[in-house]
Every structure is written in structure tokens, then in C-alpha cells.
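# Okay, predicted coordinates and the sequence, questions at the end:
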Amino acid sequence: MPEIAEVARIVHYLKKHAVGKTVAAVKTQEDDIVYGKVGTSASAFQKAITGKTIVNAKQQGKYFWLEMDTPPHPLMHFGMSGWIKFSNDDTAYYRPAKAEKEEWPPRFWKFILQLKEDDSELAFVDARRLGRVRLVDVKAEDMRKTTPLKENGPDPVLDPDILTVEWLTKKLKSKKVPVKALLLDQANISGIGNWVGDEIMYQARLHPEQYSNTFSDSQVKQLHDAMMYVCNTAVDNLAESEKFPEDWLMRHRWDKGKKNGGKLPNGAKITFLKVGGRTSAVVPSVQKKTGAVAGDVSEDATADEELEEDDKPKAARKRKSKPANDEEDEEPAKVTSLASTKRGKKKVGSNELKEEDEEKVPAVKKQRVGSNGTASKKTSEDEPPKKRRSGRLSKT
């Protein structure tokens, strides 16, 4: 899903195709999740943006926004599957399609901006409705001082003067959590998601599940150097993995199951650990545990479980689709209980996914399936056995 580098890519294309142009017209589709969850509506967005000039496009981590000539400014977040598409450019996606030009308007669009100067259009699309579009009514220079950006940590690319070795040392020592979990928490550092986090840990030669407060000063320096290297390299290459260094984990993590797959070019094996429902790619030969690690590590994860189908390179996608509520993305949304109760628990469904990326979607209890492929009746594990009148247990 879009992380710091993918968002940098879309900001690049927004500057290329939209900045300096006037929004002649806005088409919207009302959506009480994409807009409504963050206190906006499609109609309010349409009214606020029509006729405005786009002055700039900026980002902080996984957030990005259009700076308009006057407030409010639209602030956006892609969630798992959101993106911006352009009517005059098919190459903006970080895995450009080789197929013919896509239909327009694109599927799953939430808003379309028609630009006055060249009649081109750009569309915010989101098939899974986990992205967010809001309006922030502040001066342009105050965007990063305003909610939700001010609650997020420093951006490794934008804020190297804040995210220093000393700052990182203090942050790591202040918590006792698996180090990768700390990196993924946007309140700590902006923009790092699953693949970037794994690449940082690999380049630092540190184990992702080691507790954050157990690293030596030299190891913290390794982690800081790797973070700056990975984030800047990924952003500079606009998230095009083909341009990443050949020895990067990102280039080879998808090869599990293929002939000679699951290895780096030097022959080092890639394994997958699953902790608390999150999957990490690890190279055990260099990522050694030098301190305490989380106790719930599972080594049964597979590469194919790691991301949603939309996020895998096409060659690595499985034909079989996953259940709708099997969320294994680096930015999982929170889902409440399956049963509705007076306490406010809600049914699982696309309309109940909570904003942003703090918590893991719980697994849904599986039904027993009979030999004919249909769900079987409850067994003695689910309910007590029935009794005959004689008092003997009936066969079930």
C-alpha cells in the first residue's frame, strides 16, 4: 500500500499536472466514510475547491495535500488502496500498467477535478474506502501544525534536523515494544509502512521483533542510518522498485515459492515472522537477536499472507482471493465485534472500517465445513450434546 515513497510519487505527479492550474469544476460522489469519517462531505468538498487555484502539493509521511490559493486545503490519506489517477498520464501509478489506456472516469472514484487550463482531469480513487479526504481551514504554512498532522511524528525525509540519532535513541529507550512496531506507529515516525520498515531493519542488520529499549548506542546509529538511507532512496526513485539497489530486500521478498525463490542474490534465505498478526520479512543470517524479543513471535507466516493482493507485484499475486475481512495490510483498519450490541459494537463491513492504521483487524471465526463444501452444524465444541428421553447421549 502507499507509504512514504508512493505518496512522494503522487505528489511529484500532482506538481507536474495540477500545480498552477485552476479547478474549473468538481465532481463528487457522496461517501460517509471517505469524507464523513473525518468531518467532511462530498458537497462541502465540491463547494470549497471549485474555482480555486492549486498553488502547491505537499506531503508528510503518508498524508498529502493540495495547497490552494485560499483556505481550506484538501488533506488526503490513501489508506490501503487509494490513489490519484490522471486523465492525461497513465504512468503515475508506482507500477505503471502495460495495458492500453484505462477507461475514464476510473472505477471507484470519489472526486474528479477538472482543470481549466488544459481540460485534463485528476481523480481520487479508493476501491476499499479506507482512504480519507478532509478539508483543513488554516493558512497554508500552518498545515503541519494542525490536526491530524501535528499528532504524527517527524518525516525522515522532510525532518532530518528533528529525527536525529539522539532523538531516535530517546524514543527507543522510552518504550518497550518490538522495534518494528515502533517504526510503524505514525505517532512516532511518519511514513514508514510494512515494506519500508522491513527494508530498514534488514539494512540495519537488526531483528524486527527485538524490544526497542534493548539496543546499544551503536545499533541505534545503524538503525538511524538505515532509516535515512532507505527512505531517501525510495523517495528519490519515486517508489519504482526496479530502480532500487539490487541487494534490497524489497526486490526479492516476493519470490517465495518460485524456483530459487525466497533468497537474496548472495544466497541468503528470507524468512517470514508473524507477530500480533503482522508479517515481517527477515534474513536470519544477518538479522540476529541481541536482546529480548516479543514473546508472541510466530514463524509460520508466508510471503503471500503479507499484503493485500492489490499491493503485491503482479507476478506474485495469488489467483485465489482472500476473505473480505482478512486484512493483512501494513495499514490495517480497526473492526469491532461481529455482533451488534447495545454497547455499540458494529457489524463487520466496508462501512464500519475505522480511520487510519493503528490496530489490526481481528480474525473472523471460521465455520466448520463438511465434505460437501457446505458449513456443517455446530458440534459439541459449540453446544452441549442433546439427550434422549432415556438419558443416554444421542449421536451427533
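On my side now, so go ahead.

# Going by C-alpha atoms from here, please, whenever you check contacts or count neighbours.
Fine.

# From L264, how far out is F244?
14 Å (C-alpha to C-alpha, to the nearest Å).

# repeat for A181
For A181, the distance to L264 - C-alpha to C-alpha - is 24 Å.

# do the same with G257
Counting by C-alpha to C-alpha - G257 and L264 are separated by 14 Å.

# In terms of packing, which of the two has more residues around it?
Between G257 and L264, counting by other C-alpha atoms under 10 Å, L264 is the more crowded of the two (20 against 12).

# next up, a second structure to put side by side with the first:
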Amino acid sequence: MPELPEVEAVRRAIHLNCIGKKIIRSVIADDVKVIVDVSRSDFEASLTGKTIVAAHRKGKHMWIQLDSPPFPSFQFGLTGEMYIKGVAAAKYKRSSVKDIDNWPSKYSKFFIELDDGLEVSFTDKIRFARVRLLKNPAYEPPIFALGPDALLEPMTEDELFKSMSKKKTSIKKLILDQGFISGVGNWIADEVLYQSRIHPLQIASSISKEQCAALHKSLKEVIEFAVEVNADYDRLPADWLCHSRWGKKPGKINGHKIEFIEAGGRTSAYVPELQKLSEDQAAKITIKTLTKSSKKSKGEADEAESEDEEIAYSEKPKRGNRAQSNSKRPPIKRKSHKKLNEDSDDDDEDYMEDEVVKGKAVKKAATTKKTKGSKENKKPSARKKSQENEDESESDDSGIDEEWEEEKRVQVKGKMEVDKKVQAGGHTKTRAK
């Protein structure tokens, strides 16, 4: 997913190409999952006629400042991307929208045309991004709850050591916490821990001053260099772990074997020969190496979180039953996810795999509870149990099919509406001439 360097590359592109230009037309997708708490008509009315005066970023969030509020804010999620027509986009390692010849993309959620003819589109293929309209983004959720920005507000070495000394969680989980440091995601976390020779499961409070100094140095150097090359992975140093970590494929770096474990709820790449746990901690835990086919247990699935760790700082659902209804949605099959996002990286697949396991765990718990509460309380016969399993399977498939069909309906409807508005704008220009 886009992390700090990728989002900063987008911010810089907006700054270089859009500042001082007026928005003459806007098209917002009819997608209430991505477009948060505002109707498309109100969103479009708030943009049209406004002038872009600045582009800001904190952590993995970005917002565009206009000559008057409210301002559009973007939480990129797993596959959110910003395109400026005619301007080279940042080369995301896991770009989901490969072909933008069909402009704007059918996955466009936010589209604006500027007074010089320049066009900007924010796309999201799997609809995990969030686009908001906020009066003062820096002081509203979810941005106001973020910790210091890893690039703009870095902690000093002493501040970092003092903060870590109070934390009894693993260092990988801590630096992924957007309330602790904002902008660090999974690939950056793995990279800085590898370069500072710290095991991802090392308890933060047990890290020595020397290790903290190495971590502080790596955080600064990795983020600054990635930003300097505009998040172009091909320009990152060849001896960085990031070139070998995607895909969970067996490999080596500088002659040392790379292994994959779960740390901080995320699939984590590390080099056991160089990143070692302290003797005390090594004696207390068992490290389970993950492979491409590894399946997570229920407990591990419950711990797993989205790539977008800052989701914990988003607004709570306004309706009391919303969270409950979401938790009972049928799990998404891996096959369906691949249809929707064939080009996603395995890190993104890990996220969906976690969601599948969570969904199965919820359904299993519900089935168990229902059985225990039955009046007869007898063990079902083999024939009855088989029939129940068949019925349950059919029910699951039905729910998945409905969800997939709804996904397609939303995408087709959004594409038709965006195309219609874009074409209408073109006809208007022709008549004016």
C-alpha cells in the first residue's frame, strides 16, 4: 500500500502541477464506502469554482487546501492512487490500476478538471480508501489523532528511547502504530529493522540505547532516501531488503537467508542471522516461520490488522449496529479478491487472507452458539450434519455472490456516471467554442 514516501510523491505532484489553478468541473463517484459522510452533489458543489492553494500530508494521509473550506482529504488505504493526466505518476510497487488509457479510470472516486485543462483523478480498485470533505483536516479525525510525522516531525534519539522504554509490545507493532509515529507502513518497518539489526519481535522496552540509535538512524535514512527518489523502487539501493521481501518467496540478501514471520499482526520479512532476539526473550517465545501456504490460526487472525494501521484512529460508526453488521458479513473468497485485484502484492493478499479467517471464525462461533442453545441438545446424525454443512456452504456462496455482484454494480454505475459527466463537459466546451 502507499506509505509515507508514496503519498509524499503524490503531494509533491499536486504542488508542482496544480497550485493556483481553479477547479472548473468535479465528478465524485456514488460510492458511500469510499466517499465518507457527504453526498456526491454536496462534495462536487464544494469543489467547483474553488482554487487550489496548497497540498498537505501527515503520515499516510493527504489533503488539498482550497481558497476556502471545506477541503478534500485522502486516506489511501491499500490501493488508493492519484493520477494527473499527462504527468508521470509515482511508480507504486503494488499499483492496482495499470492501464489509465481509459480516462478517467472506471475505478475513479474523485475527478477534477482545472482551468488550464489539467485533469486529476483519485482511484481505488478494491475500495479500502477513504475520501472525506473536512473543514480543517489537521484538527479533525482521523488526522488529528496521528502521532508525529516520520519525515516532518521526527523524534530525537532521546525522545525515541524514552518513548520505547515504556512500551511492552514488540518493536514492529510499535513503529506500525500510527499514533506513535505516523507514515511508517509494513515495508518501511521491515527495512529499518533489518538495517538496524533488530528482531521484529523484540520487546520495545528491552531495546538498548545502541540499538535505539541504530533504529533512529535507519528510520531517518530510509524515509528520506525513499522520498528523495520519489518513491521509485527501481532507484532504491540494491542491497535493501524491500527488493526481496514481496511475495514471501524464499531468498537471500547479501548471502543471508530471508524468513517470514508474523509480527505486529503483519507478515514480516527478516534475516535471522543478523536480527536476533535477546537471550531472555528468545527462551520465552516460539517463532513460527510463515510460508506462502501458511494458514493463520483464529488467535493470529484476531490480532491481524489492515495495512492501513491508522484505521484505528478513524471516526467510530455513527450507527450503533453498523460495526456489528460488518462483522457478520460472509468472508470474501480468495478467488473473488484476485478477480478484483489481480496485480496486488502478497502483502495485500495477506490482509484479505486475514479477513477470510476472521469471517470463518465469526461464522463458526455463531454456529456453535446456535447448536448449544437448541432445545434437543443432541449430537446430530452423520446424515443431518452433512445436510447442515451443505446448507451452510450454499448460504456462504450466496452471500459471496451477492457481495461480488454488488461490487460490480457499484463499479459499473460509477464508471457510467463519471463517463457521462466527463462527456457532458466536453460537449459544453465544444458548444462554447
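On my side now, so go ahead. Computed from a predicted model, the values in this text were never measured in an experiment.

# And the TM-score between them?
Here the TM-score for the pair of chains, by TM-score structural alignment, normalised by the length of the first structure, is 0.74; 330 aligned residues with a C-alpha RMSD of 3.5 Å.

# Do a quick rundown of the strands in the stretch 151-300 of the second structure.
251-253, 256-263, 266-270, 289-290 (DSSP state E, counting those that start in this stretch).

# hey, which of those is tucked in deepest?
strand 266-270 (a mean of 24; mean count of other C-alpha atoms under 10 Å).

# could you check the angle strand 256-263 makes with it?
160 degrees (axes from the mean of the first three to the mean of the last three C-alpha atoms, to 10 degrees).

# so strand 266-270 of the second structure matches what in the first structure?
Here strand 266-270 of the second structure aligns to the first structure at residues 278-282, judged by TM-score structural alignment.

# Now do that stretch: everything it contacts.
194, 198, 202, 207-208, 253, 270-274, 301-303, 305-306, 328, 330 (C-alpha atoms under 8 Å, 6 or more residues apart in numbering).

# separation between the counterpart of E121 of the first structure in the second structure and V27 of the second structure?
Aligned by TM-score structural alignment, E121 of the first structure pairs with E119 of the second structure. Noted for E119 of the second structure: a distance of 11 Å to V27 of the second structure, by C-alpha to C-alpha.

# okay, those two: which has more neighbours?
V27 (25 against 21).

# For the helix or strand hosting the more buried one, give me the average deviation versus the first structure.
Here V27 of the second structure, judged by DSSP states H and E, is contained in strand 23-28. Following superposition, strand 23-28 of the second structure is found to deviate from the first structure by 0.7 Å on average (mean C-alpha distance after the TM-score superposition for the first structure).

# Which elements pack onto that strand?
helix 40-47, strand 108-114, helix 382-432 (3 or more C-alpha pairs under 8 Å, 6 or more residues apart in numbering; DSSP states H and E).

# and these as JSON lines, adding distance to V227 of the second structure and mean neighbour count?
Putting these into JSON lines (distance: least, C-alpha to C-alpha, whole Å; neighbours: other C-alpha atoms under 10 Å) gives the following:
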{"stretch": "helix 40-47", "distance to V227 of the second structure": "29", "mean neighbour count": "17"}
{"stretch": "strand 108-114", "distance to V227 of the second structure": "25", "mean neighbour count": "24"}
{"stretch": "helix 382-432", "distance to V227 of the second structure": "33", "mean neighbour count": "14"}
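
# who wins for proximity to K335 of the second structure among the ones you listed?
With C-alpha to C-alpha as the measure, helix 382-432 is the member of those nearest K335 of the second structure (10.8 Å).

# Quick one: end-to-end distance for stretch 22-41 of the first structure.
21 Å.

# Run through the residues that contact P2 of the second structure.
K60, F76, G77, L78, T79, G80, E81, Y92 are the contacts of P2 of the second structure under C-alpha under 8 Å, 6+ apart.

# element containing it, please.
Here P2 of the second structure is assigned to no helix or strand, by DSSP H and E.

# Next: the one 5 residues further on.
Taking DSSP H and E as the criterion, the element that holds V7 of the second structure is helix 4-18.

# The first structure: matching residues for that helix?
With TM-score structural alignment as the criterion, helix 4-18 of the second structure aligns to 4-18.
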